[in-house]
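Asks: pasting the structure only:
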């Protein structure tokens, strides 16, 4: 079965460019398009895409609001990949905090676009970890607060789970973490699953943001 993608952007040329790049791949199919976030929920319910590639800024309903609404109302929602012009955009960080799984720069090369869609669909690796660190440093409203630290403390991560979270925050994949910790990849997957469950995180991106905002790891 091909990996299915829904494109949401108010610029027709952007949608056309993304469609051309993605549909050139034999394992990716663009199943639908929309020009505003307000159309996302009915399309997702009808098309059941694996990934929604969505502009962060749109005139009626932006990507942040659409992300919140989608995750709140649709069971087993698709992965959400935000499309943005600037990687240091406060809107991007707001979308990631709302539950988006990663972001894609509009100036990205075709191979990077395809790779980003595959990565976010797989949930294997955080996209642009360095940029997420910068975003956390600039816009992380809960960074280092007592409440955020207490929330992480209540998660009661084991020592090995804490090690895994630190390496996730650096953008390492499961295979890279396995090499670093000298354990098997399946062991790392188990630790990652435990970290997500304890933090109440939807995916790796949400876990990493929690790590930064609690002060568990430093954006610097």
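Replies: Cool, the structure landed. Just so we're clear, the structure is a prediction, and the values are computed from it rather than from any experiment. Numbering: from 1, shown residues only.
Asks: please count neighbours and contacts with C-alpha atoms only from this point.
Replies: Noted.
Asks: which residues touch the most centrally placed residue in the chain?
Replies: The centroid of the chain falls nearest to residue 101 when counting by CA atoms, centre = their mean (1.4 Å). By CA atoms under 8 Å, 6 or more residues apart in numbering, the residues touching residue 101 are 79, 80, 81, 82, 120, 126, 203, 204, 205, 206.
Asks: closest to residue 150 among those?
Replies: Set against residue 150, the nearest of the contacts of residue 101 by CA to CA is residue 206 (16.9 Å).
Asks: that closest one contacts residue 95, doesn't it?
Replies: No. The criterion here is CA atoms under 8 Å, and residue 206 misses it with residue 95 at 10.7 Å.
Asks: these two: which has the busier surroundings?
Replies: Ranked by neighbour count (other CA atoms under 10 Å), residue 206 and residue 95 place residue 95 first, with 24 against 21.
Asks: before we go on, here's another structure to hold up against the first:
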């Protein structure tokens, strides 16, 4: 794709999109909305092509559909964390703005956690997309509020499930005593169980919370409200 005439301090972007109409009109719409501040340096329609384009172009921002074919003619499939990591390693300074036509909170959460800098619905207008691109280029993140609301609800459900697992049965007894500052030998004595039993329950707690230290367990429980509520159980 030939480079467009640019203005000083323009932001270079690559657009990856397999929908013919959108990839045809979006460069012009962004150029007009930004008064030339956005320079679309290249476009592509498949994942394999995108890896080559990124390596060559090294744009400031990549605007990428979350569902792309692997190669031209293949059916589009959702990006995953491993492919996003490939993109970020191929062009480490590039900021990634993902577009979706079918918001999926679970997919959005996984890609944002993996390093995506923005996530928006394709229905936004060009002026708004221009502002978001500039915000992302400036080092900030942006997730469309409706998508963020879905992620928040997902996290609430996940937290509830984790909380229930942590507080279940003897594991919950061990956790409460651990949060009260008791050592594993003291917990074993308090519950009249063996030290190996306590160590096994603590290992389960670490696995469930995804942390490796007691202070990490404390911080997760504090975030989830378990510390303030443990006296109720």
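Replies: It's in. Everything numeric in this text was worked out from a predicted model, so none of it was measured.
Asks: I'd like the contacts of residue 101 of structure 1 as JSON lines, with distance to residue 37 of structure 1 appended.
Replies: JSON lines is the format used below for those (distance: CA to CA, whole Å):
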{"residue": "79", "distance to residue 37 of structure 1": "15"}
{"residue": "80", "distance to residue 37 of structure 1": "12"}
{"residue": "81", "distance to residue 37 of structure 1": "13"}
{"residue": "82", "distance to residue 37 of structure 1": "12"}
{"residue": "120", "distance to residue 37 of structure 1": "19"}
{"residue": "126", "distance to residue 37 of structure 1": "24"}
{"residue": "203", "distance to residue 37 of structure 1": "22"}
{"residue": "204", "distance to residue 37 of structure 1": "24"}
{"residue": "205", "distance to residue 37 of structure 1": "21"}
{"residue": "206", "distance to residue 37 of structure 1": "21"}
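Asks: all helices of structure 2, in order?
Replies: Taking DSSP state H as the test, the helices found in structure 2 are 20-33, 47-57, 81-90, 105-113, 126-137, 145-166, 169-179, 184-191, 195-209, 214-223, 226-229.
Asks: in JSON lines: those, plus distance to residue 13 of structure 2.
Replies: Formatted as JSON lines, the helices of structure 2 follow (distance: least, CA to CA, whole Å):
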{"stretch": "helix 20-33", "distance to residue 13 of structure 2": "9"}
{"stretch": "helix 47-57", "distance to residue 13 of structure 2": "9"}
{"stretch": "helix 81-90", "distance to residue 13 of structure 2": "14"}
{"stretch": "helix 105-113", "distance to residue 13 of structure 2": "19"}
{"stretch": "helix 126-137", "distance to residue 13 of structure 2": "9"}
{"stretch": "helix 145-166", "distance to residue 13 of structure 2": "23"}
{"stretch": "helix 169-179", "distance to residue 13 of structure 2": "49"}
{"stretch": "helix 184-191", "distance to residue 13 of structure 2": "55"}
{"stretch": "helix 195-209", "distance to residue 13 of structure 2": "38"}
{"stretch": "helix 214-223", "distance to residue 13 of structure 2": "38"}
{"stretch": "helix 226-229", "distance to residue 13 of structure 2": "45"}
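Asks: compare those and give me the one nearest residue 67 of structure 2.
Replies: helix 47-57 (9.4 Å).
Asks: output the contacting helices and strands for the closest one.
Replies: When contacts are defined as 3 or more CA pairs under 8 Å, 6 or more residues apart in numbering; DSSP states H and E, helix 47-57 of structure 2 sits against strand 11-16, strand 38-44, helix 81-90.
Asks: quick check: which of these is nearest to residue 68 of structure 2?
Replies: strand 11-16 (8.2 Å).
Asks: residues of the closest one that come out buried?
Replies: By neighbour count with 16 or more other CA atoms under 10 Å, strand 11-16 of structure 2 contains the buried residues 11, 12, 13, 14, 15, 16.
Asks: nice, that's everything, thank you.
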